[in-house]
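whatever this is, show me its structure:
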Amino acid sequence: MDTLNMRTGGEGEPAILFLHGLGATGAVWAHLTEAVPRRVLVPDLPGHGLSAPLPYYSFETLATAVARALPDRKPLVVAGHSLGGVLALELASGKYDVEVTGVLALGVKVEWSQDELGRAASFAARPPRVFETQADADQAYLKVSGLLGIAPTDPAGLRETEGGWRLAMDPAAFGVGVPDMTALLAAARCPVVLAAGEHDPMSRPEQLRALDPDAVTLAGLGHNAHVEDPSAIRALLERLGV
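Modelled structure (predicted):
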């Protein structure tokens, strides 16, 4: 199934495509999409929320699924968080028949240890865990998506199943791999803004500045800066003409 669950709204061009991170859903962008004077497109990525899983997860297969789900081929600004930031850069390469006029890549993890890769592969190989109660599943969703303490659970992020509740996320998505950020940045056919929260443990500002000296550090914010302070992200989008 190619069609993704897609939230849409607003008016004005170019539209903004918002792409969430691993484990979350498009709901993480809710406060920001209400504040931008543009048409907005907000999918649940494959294997997340109400969108169907993929047979195989890579940055290319995810970007292809997103491109196929777009309602038209009008120009877009793409804002992506973490995994979504990588996909935003993929879409900006020109390989997917999508005209991207600007990219905001927020909180992208660019350095991976062997231990981190091993843990990701282990998660990807496991069947979905079933929790006895919805409350337990809520907590698991918030931990996996990094939203514990800063946002409520999106009901679309859970599934009721035999024996209890599980996350809607397909565990196999953990096997997506490591992005070649140098190549992605070089291939982008539009302006790119890289940014990370000052206290983001996954995407250190100094790591981003090694890729782009103009990378932005968002003072006082963590990995989910778009949830913690949507106005800070709104200001970055203004750099891209939004």
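
use CA for all of it now, contacts and neighbours both
Fine.

looking at the protein, which residue lies furthest from center?
For the chain, the largest distance from the centre (C-alpha atoms, centre = their mean) belongs to G163, which lies 30.0 Å off.

which residues touch it?
V130, F131, E132 (C-alpha atoms under 8 Å, 6 or more residues apart in numbering).

hmm, try it at 7 Å
By C-alpha atoms under 7 Å, 6 or more residues apart in numbering, the contact list for G163 reads V130, E132.

what of V42?
Residues near V42 by C-alpha under 7 Å, 6+ apart: M6, R7, T8, L17, F18, L19, G26.

which residues touch stretch 19-30?
Against stretch 19-30 from outside (C-alpha under 7 Å, 6+ apart): 42-44, 48-49, 79-84, 144-145, 154, 157, 169, 227.

if we can go back for a sec, in ChimeraX, select just the buried ones from the contacts of V42.
Buried residues within these, by 16 or more other C-alpha atoms under 10 Å, are selected in ChimeraX with:
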select :6,17,18,19,26
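
now, which of the contacts of V42 lie within strands?
M6, R7, T8, L17, F18, L19 (DSSP state E).

next up, for comparison:
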Amino acid sequence: MGDVGLREAGRMTELRVLRGGEQRPLVLLLHGLGATADVWAGLTALLGDTSWAAPDLPGHGRSAPLDSYTFARVADSVAHLVDPGGTVVVGHSFGGVVGLHLADLPGVRAVVGLGIKVAWTDEELGRAATLAGKEAVVFPAREQAMARCLKVAGLDGLVSDLDAGVAETDGGWRLALDNRAFGVGEPGVAGLIAATGTPVVLARGEHDSMVSDAQLRGVARATCATVSLPGLGHNAHVEGPTALLSLLPTGQ
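Predicted coordinates for the structure are as follows:
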């Protein structure tokens, strides 16, 4: 496993990518808003020889920011990681929507979206837009920045540290997250699913308060299955990676 720096589209844009395994299909792992590739450690430890790649999405961790954010633009920035010889895309929350944008690329066999919030109110979208316009807070100590990072990513109490999630800056420490990423807007999950013929699994932890079983069923189509993972919450891939492993069509 290692970090890989990449140049994209003729410009200097670094994308931190963790990799492992050698056997196809590739499992492409896309984290949620505020997190980093490191949240997949529990799942990747279970993948054996299966090939996998996990980027820090743009504006997260040690990957460079974009000048503006849409789900489609974030998807474009990681599209080159898809293996045309066979890829299963697994995305959590924000990353799940990014994964749906990749569904029709050559080689994508299936998309598993975990904990995707599919129903948004105007008030929720307004709060997200407000967050997108805020300057990064600088904390005097790394521990304070890390506490905020884990809270934003919904990982408080699940992991003790997310090293790439904070960065040292003038005067202290800040979250590595580019706040402008909050401004991606309404994800349009139903439309994305309706537009693809690629098999999709929409999964949620049984105790995930961000999305309900009924909401997932409401956006599902003929090629889309919905699954509830017993005993788990929004970050089910961290809480119970074995349950998520069982949803992957990789032969594991």
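
if we can go back for a sec, farthest-apart pair in the ones in strands among the contacts of V42 of the first structure, please.
The largest separation in those, counting by C-alpha to C-alpha, is between T8 and L19 at 12.7 Å.

the first structure: matching residues for stretch 24-41 of the second structure?
Per the alignment by TM-score structural alignment, stretch 24-41 of the second structure matches residues 13-30 in the first structure.

residue ranges of the strands in the second structure, please?
Using DSSP E, the strands of the second structure run over 3-4, 17-20, 23-30, 50-55, 87-92, 108-114, 166-169, 172-175, 200-205, 224-229.

pick out the most distant pair among the contacts of V42 of the first structure.
Within these, two members stand farthest from each other by C-alpha to C-alpha: T8 and L19, at 12.7 Å.

re the thing from before, now distance to S122 of the first structure too, for the ones in strands among the contacts of V42 of the first structure, in a markdown table please.
Converted to a markdown table, these look like this (distance: C-alpha to C-alpha, whole Å):
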| residue | distance to S122 of the first structure |
| --- | --- |
| M6 | 30 |
| R7 | 32 |
| T8 | 35 |
| L17 | 31 |
| F18 | 28 |
| L19 | 25 |
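
what is the nearest of the residues you listed to V242 of the first structure?
L17 (11.8 Å).

thought that closest one was touching H81?
No: contact criterion C-alpha atoms under 7 Å: L17 of the first structure and H81 do not qualify, at 11.4 Å.

list the buried residues of stretch 209-217 of the first structure.
Neighbour counts over stretch 209-217 of the first structure (16+ other C-alpha under 10 Å) mark D212, A215, V216, T217 as buried.

rewinding a little: show me just the buried residues among the contacts of stretch 19-30 of the first structure.
Neighbour counting with 16+ other C-alpha under 10 Å marks 42-44, 48-49, 79-84, 145, 154, 157, 169, 227 as buried within the contacts of stretch 19-30 of the first structure.

quick revisit: out of the ones in strands among the contacts of V42 of the first structure, which is nearest to K74 of the first structure?
Out of these, the member with the shortest distance to K74 of the first structure (by C-alpha to C-alpha) is L17, at 11.3 Å.

excluding chain neighbours, what is closest to the aligned partner of T182 of the first structure in the second structure?
Following TM-score structural alignment, the counterpart assigned to T182 of the first structure within the second structure is A190. Leaving aside its chain neighbours, A190 of the second structure sits nearest to V219 (4.7 Å; criterion: C-alpha to C-alpha, 6 or more residues apart in numbering).
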